[in-house]
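Visitor: What shape does this take:
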Amino acid sequence: MRIHKRDKARRRMLALLLAGVLAVTGASVLTVAAFAGQRQPPAQPAATRMGTVACGDVGSLLDQVPAAAQPAVDRDLADLDVQVADAYRSLMAPGAGGGEQRVMDALVAKRTTTLRNLKASAGPDAGLPGDLTGLASCGIRRDLVVDASARDYAPDAQAGSSGSSGPSGPAALSKGSGNRGSGLGRGFVDIRTVSPNVAKPARTGSATGTFTSQCGRNENRHLNPDNVIVAPGVSNGAHHMHDYVGNLITDAFSANNRLARAGTTCSNGDQSAYYWPVLRLLNGVTEKDAKAPGGGQDSNVGRILQPADVQITYNSAAGNKVQPMTRFLRIITGDAKALTNGPANAHASWSCTGFENRQLADKYPICPNGSRVVRTLKFPDCWDGKNIDSANHRTHTAFSQANGSCPKNFRAIPQLVERVAYDVPTGVRFAVDSFPEQLHNPVTDHGDFINVMNRNLLDQMVSCINEGRRCG
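Guide: Sure, this is the predicted structure:
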């Protein structure tokens, strides 16, 4: 069973996060009435002040779900994502400004039905509240805006406007002075204007080695809009396109035994599945998925950029001895809904080659000529030692604490770091694929990993790291 109890502090944090979705007052938000007859004051027309749809992230609230119920719960969670995406598209349609209340009333009605089904499937220990009204309600966040003149170019979205980001955390990495007249949009910053902000990790132990899997850069163009971790068995469960390296058959229907029998792009026989959202050039050139799910149907437009370089590396962030991961362990990093959820789980950053001591979280970098755009995804490095997954796909793993230690009852495992670089033409905008309502904001970048290494490779990885050797 995928079970992991969350402590009270985390539950309080998630309750606050849910409340924050609807906490913005005044003209910035249209809050949906959760019961019949209550109407909200008319909002500004969408053409005047576009925003996005924000709903509570139900998946993040789940404590435990019996294994037999997980497929039904996953389908219901996927349906909730579809409902939000459909509502956002309806609001963005021409002439939708006067129909906002109708769209949002329909959304809350659909969410209410789906949530009831989900709660019945998940059972009494799932962690969902008795009254589902708050989870069913959604808002239009007018503080998260894309200019109407560039609605398909999400880098113009106001970065760092999630409403819950403060001076600390990942969003605080972005310290620059805007686009400096580049014409690329407010979501871009010249990397040369960013002060160095990456401190060298204090390694307290002797486990200073690294293990690398050379898995190519998706030369075989393995692309799909599925997510077998978060939405197994659901086609287009991600609503954005993923780049894959490693396991050759990863899609929504890849059961563990299929993954174990598949080939790999990794030269060392690593059959693990590594995937992340694609990056697209916004230069007016269409991609073959322009009218397909995960592509144009989900507001992801532009030519998909093949990575110029992909590095898959494992290490020990603090130099502490690590233990092997179990086979088929699932780990995610980042938050695909961080624009509306806030940056608490945002762990991706952006930079340029030659400037990687300067990292951005909520803006895209403008790189000098000859410099590549770089995405860095760091994964949790602590594991509960029992579960290959958890109901919310997070609480069975954790990041090590400031002193390098793991939380109580967790063990240190190798930390996966993915570094993906791109050749972006000078002066051309680009954006990461995202759920439609997340506006392609860079803070939503994320990565997924399923460990399908055999025992010999896992033991080799641990030995290399713990003995201070560089392998791969």
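
Visitor: use CA for all of it now, contacts and neighbours both
Guide: Will do.

Visitor: Please enumerate the helices of the chain.
Guide: Taking DSSP state H to define them, one finds helices in the chain at 8-21, 58-61, 70-92, 100-122, 133-136, 256-261, 338-341, 455-466.

Visitor: Residues touching the third one, excluding its own?
Guide: The contact list for helix 70-92 (Cα atoms under 8 Å, 6 or more residues apart in numbering) reads 46, 50, 52-53, 55, 58-59, 96-97, 99-100, 103-104, 107, 110-111, 114-115, 117-118, 121-122, 230-234, 237, 298, 391, 435-437.

Visitor: Just the buried residues out of the residues you listed, in PyMOL syntax.
Guide: Buried residues within those, by 16 or more other Cα atoms under 10 Å, are selected in PyMOL with:
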select buried, resi 46+50+52+53+55+58+59+96+97+100+103+104+107+110+111+114+115+118+121+122+230+231+232+233+234+237+298+391+435+436+437
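
Visitor: OK, contacts around the closest residue to I450 other than its chain neighbours?
Guide: Nearest non-adjacent residue to I450, counting by Cα to Cα, 6 or more residues apart in numbering: R330, 4.6 Å away. By Cα under 8 Å, 6+ apart, R330 lies in contact with 229, 388-389, 393, 448-451.

Visitor: cutoff 10 Å now
Guide: For R330, the contact set (Cα atoms under 10 Å, 6 or more residues apart in numbering) comprises 228-230, 273, 387-390, 393-394, 396-397, 448-452.

Visitor: quick one: the residue lying farthest from the centre of the chain and D105, what's the gap?
Guide: Within the chain, G37 marks the point farthest from the mean C-alpha position, 36.7 Å out by Cα atoms, centre = their mean. Distance, G37 to D105, using Cα to Cα, to the nearest Å: 11 Å.

Visitor: quick one: the closest residue to T313 other than its chain neighbours from R455, how far?
Guide: Of all residues not flanking T313 in the chain, T212 sits nearest, at 4.5 Å (Cα to Cα, 6+ apart). Separation of T212 from R455 (Cα to Cα) stands at 16 Å.

Visitor: all strands of the stretch 301-450 of the chain, in order?
Guide: Applying DSSP state E, counting those that start in this stretch to the stretch 301-450 of the chain gives strands spanning 303-305, 309-315, 330-334, 348-352, 364-366, 373-378, 382-383, 397-398, 411-412, 415-422, 430-432, 446-450.

Visitor: Alongside the first, I'd like the structure of this one:
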Amino acid sequence: MEDRLGEVPAQAQAEVQRNLQQLETQIAEANRRLASSAGEGGANFVQNAILGPLRDKRAAALQRIQIAFQRTGAQAPAGLQGLATCTVQDDGTGNDNGDQGNGDQNNGDQNTGDQNNGDQNTGDQNNGDQNTGDQNNNGDQNTGDQNNGDQNTGDQNNNGDQNTGNQNNGNQNNGGATGQITCPAVADRLNQIPARAQAEVQRNLQLLETQLAEANRRLASSAGQGGANFVQNAILGPLRDKRVATLQRIQIAFQRAGAQAPAGLQTLATCELRNPGGGGNNGNDGNNGNDGNDGGDGNNGNDGGDGNDGGDGEQARGPVPEDFVDIRTVRPNVNVARTGRNGSRGTFSVDCGRNERRIFNSDNVIVAPGVSNGAQHTHDYVGNVSTNNQSTNESLLAAGTTCRNGDKSTHYWPVIRALGQQEFDANQRGGGLDLNVGKILTPAQVQITFKGNPTAKVVAAPQFLRIITGNARVGGADPNAGWTCTGFENRELTDKYPLCPRGSRLVRVFNFQSCWDGQNIDSANHRTHVTFPQADGSCPQGFQPIPALEHRLVYNVPQGPNFAVDGFPEELHKPITDHSDFINLMNQQQMQQVVNCINSGRRCR
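Guide: Sure, this is the predicted structure:
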């Protein structure tokens, strides 16, 4: 692979190396699955369950390598997508299965020009993470690369907790009557299609029909094949991945025509197997993927019980009781590095209010600029009053602020909701239409504090620096949620919500990355230009300490497991997806005040 890349630009090195390593990891995992599945499936098992998904993952990784080159202004290496398809060398085990041409998988999803630009234009809106792919890398979500290596895409989106085991039985075993795969309708969600987008949209709508027809043909021809998860792994999982890419291209077609992309298309990616006769599939309708936990289609039986009703007729997909824990049962676990002789001990606090003005939107200008509802969940905003998907550095500088010292920086995070109560956005994108339901709670306190570094003096952070801490995707890179309760702040949780005793209030703590690469105000994945200090508090080589931002948010929440953080609909409101965002708009004089205060050991406001 490396010999096809030529000279890698310095700014692209880290991202390229990460994806080269991911390619190695993918092939190793595929070989492990090949060995463990010997003797399973029919004539096309290896192609459908291993090689096809592997190709899709490789296509995504190769796509990200191309994008890494392009973002530095360099020409992307030619022909990388031709390296996506792998083959099995027949070693006599019977696992070759012949069909190595990848005909089923190479359906246009990965090799179009639209796909190359899709990752750059949409970022986290899938995700991804954006990303998020992967809030993490602007493209993982388009091919399933982010959705668990085994292609159990339905499992990943339902996270197991919500389905209480149903996902892995019934419709996964194609041992009897074949049933039929059905998918959510897409055309009726598009409204008016711009004239410039008509041809591309119609092409992809037709492709969705072709993909579904092909999946049903494979379902019929594979009756009686495979093990417990054959249908999910070999048919439904790959089908969902193809639909994700196709729906992505439809969104991009709207955006290229200057129109607003239709909301919620990615929630239509997951299809399900319906088998009215029940033979071999146990009638497990509705448990597969995004639609299974809807609570409103009457097909889900067991699924609805774990959700919390938002009061608007839509069932909130999560959280579940297992997502909560009594904070009194958690042992102290917060460790703070001691500040040494050369460290910086001061603090600088900024009062920007508690979002009393109720400034909300479901955009994310850092990871999805120009994309309406790019976050698919609602953010609280303090500081800059104008922040939305259309914001530019210039527009932010021209806007007002809620910060008393005149700092125009932007601070935003997902809202917390009291479940079972109504809110203004119950029928809006980012709210109820994206399964974020319940009454939005205004924080009782918002504390924004800049701190020093335990081992060194801090330097000024650049204007327009962007930092995201935490990850909106379950399994994404660098989760950094911090959940605790007043009176118990020597213990924090990342993957559980704390249940606070009476008299104690819920606290969210976000400690932002405070080591800067000295050059960039952002990076391709919005992460590599900043990082966290090492265990001793020092910054890694090549990074320098900047004022360490902390958001501390305090809430009065209902007693019991009756609150949740907003998130992407498929992330089930898991507490680990909590995150916060910052854009530095301080001018040079304001930033220097912060630096001087911290380095001189004072406490300033």
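
Visitor: what residues does stretch 258-271 of the first structure touch?
Guide: Applying Cα under 10 Å, 6+ apart, the contact partners of stretch 258-271 of the first structure are 212-220, 244-251, 253-254, 272-273, 312, 327-328, 450-454, 457-458, 472.

Visitor: Provide the aligned range in the second structure for that stretch.
Guide: Taken onto the second structure by TM-score structural alignment, stretch 258-271 of the first structure occupies residues 395-408 there.

Visitor: mind checking what A426 of the second structure lines up with in the first structure?
Guide: So A426 of the second structure corresponds to A290, using TM-score structural alignment.

Visitor: doesn't D298 make contact with that match?
Guide: Yes. Between A290 of the first structure and D298 there is a contact at 9.3 Å, judged by Cα atoms under 10 Å.

Visitor: Can you select the buried ones from the contacts of stretch 258-271 of the first structure in ChimeraX?
Guide: Buried subset of those, written as a ChimeraX selection, criterion 16+ other Cα under 10 Å:
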select :212,213,214,215,216,217,218,244,245,246,247,248,249,250,251,253,254,272,273,312,327,328,450,451,452,453,454,457,458
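
Visitor: hmm, back to that, what does the residue nearest to T313 of the first structure correspond to in the second structure?
Guide: Counting by TM-score structural alignment, T212 of the first structure corresponds to S349 in the second structure.

Visitor: Kindly provide the distance from H551 of the second structure to N525 of the second structure.
Guide: Separation of H551 of the second structure from N525 of the second structure (Cα to Cα): 22 Å.

Visitor: and those two? which has more neighbours close in?
Guide: Shown here are H551 of the second structure and N525; by other Cα atoms under 10 Å, N525 has more neighbours (23 against 20).

Visitor: coming back round to it: right, so of the strands of the stretch 301-450 of the first structure, which gets closest to T208 of the first structure?
Guide: strand 309-315 (7.1 Å; Cα to Cα).

Visitor: for that closest one, the distance to its chain's centre please.
Guide: 19 Å (Cα atoms, centre = their mean, to the nearest Å).

Visitor: same thing with stretch 442-461 of the first structure?
Guide: Mean-position distance between stretch 442-461 of the first structure and its chain equals 16 Å (Cα atoms, centre = their mean).

Visitor: Over which residues of the second structure does it lie when aligned?
Guide: Residues 575-594 of the second structure are matched to stretch 442-461 of the first structure when aligned by TM-score structural alignment.

Visitor: so what's the counterpart of D517 of the second structure in the first structure up against?
Guide: The equivalent of D517 of the second structure in the first structure is D384 (alignment by TM-score structural alignment). The contact partners of D384 of the first structure, by Cα under 10 Å, 6+ apart, come to 4, 395-398, 406-413.

Visitor: Near the aligned partner of D241 of the second structure in the first structure, how many other residues are there?
Guide: Residue pairing (TM-score structural alignment): D241 of the second structure is matched to V108 of the first structure. For V108 of the first structure, the neighbour count with other Cα under 10 Å is 25.

Visitor: For V108 of the first structure, which residues are in contact?
Guide: V108 of the first structure sits next to 32-35, 55, 83-84, 87, 114, 133, 135-139 when contact means Cα under 10 Å, 6+ apart.

Visitor: Let me know the closest of those residues to L279 of the first structure.
Guide: Nearest to L279 of the first structure out of these is V84 (Cα to Cα; 22.6 Å).

Visitor: Distance check, the closest one against V53 of the first structure.
Guide: In terms of Cα to Cα, V84 of the first structure sits 7 Å off from V53 of the first structure.

Visitor: again, but for V310 of the first structure
Guide: Distance of V310 of the first structure to V53 of the first structure, given as Cα to Cα: 33 Å.

Visitor: for R10 of the first structure, same thing?
Guide: Taking Cα to Cα as the measure, R10 of the first structure falls 25 Å from V53 of the first structure.

Visitor: Check I332 of the first structure too.
Guide: Here I332 of the first structure is placed at a distance of 24 Å from V53 of the first structure (Cα to Cα).

Visitor: same question, L259 of the first structure
Guide: L259 of the first structure is 36 Å from V53 of the first structure, by Cα to Cα.

Visitor: repeat for L118 of the first structure
Guide: On the measure of Cα to Cα, L118 of the first structure and V53 of the first structure end up 21 Å apart.

Visitor: and if you look at R455 of the first structure?
Guide: Distance, R455 of the first structure to V53 of the first structure, by Cα to Cα: 45 Å.

Visitor: Check S254 of the first structure too.
Guide: Separation of S254 of the first structure from V53 of the first structure (Cα to Cα) stands at 31 Å.

Visitor: Number of residues surrounding S316 of the first structure?
Guide: 26.

Visitor: quick one: what's aligned to it in the second structure?
Guide: Aligned counterpart of S316 of the first structure in the second structure: G452 (TM-score structural alignment).
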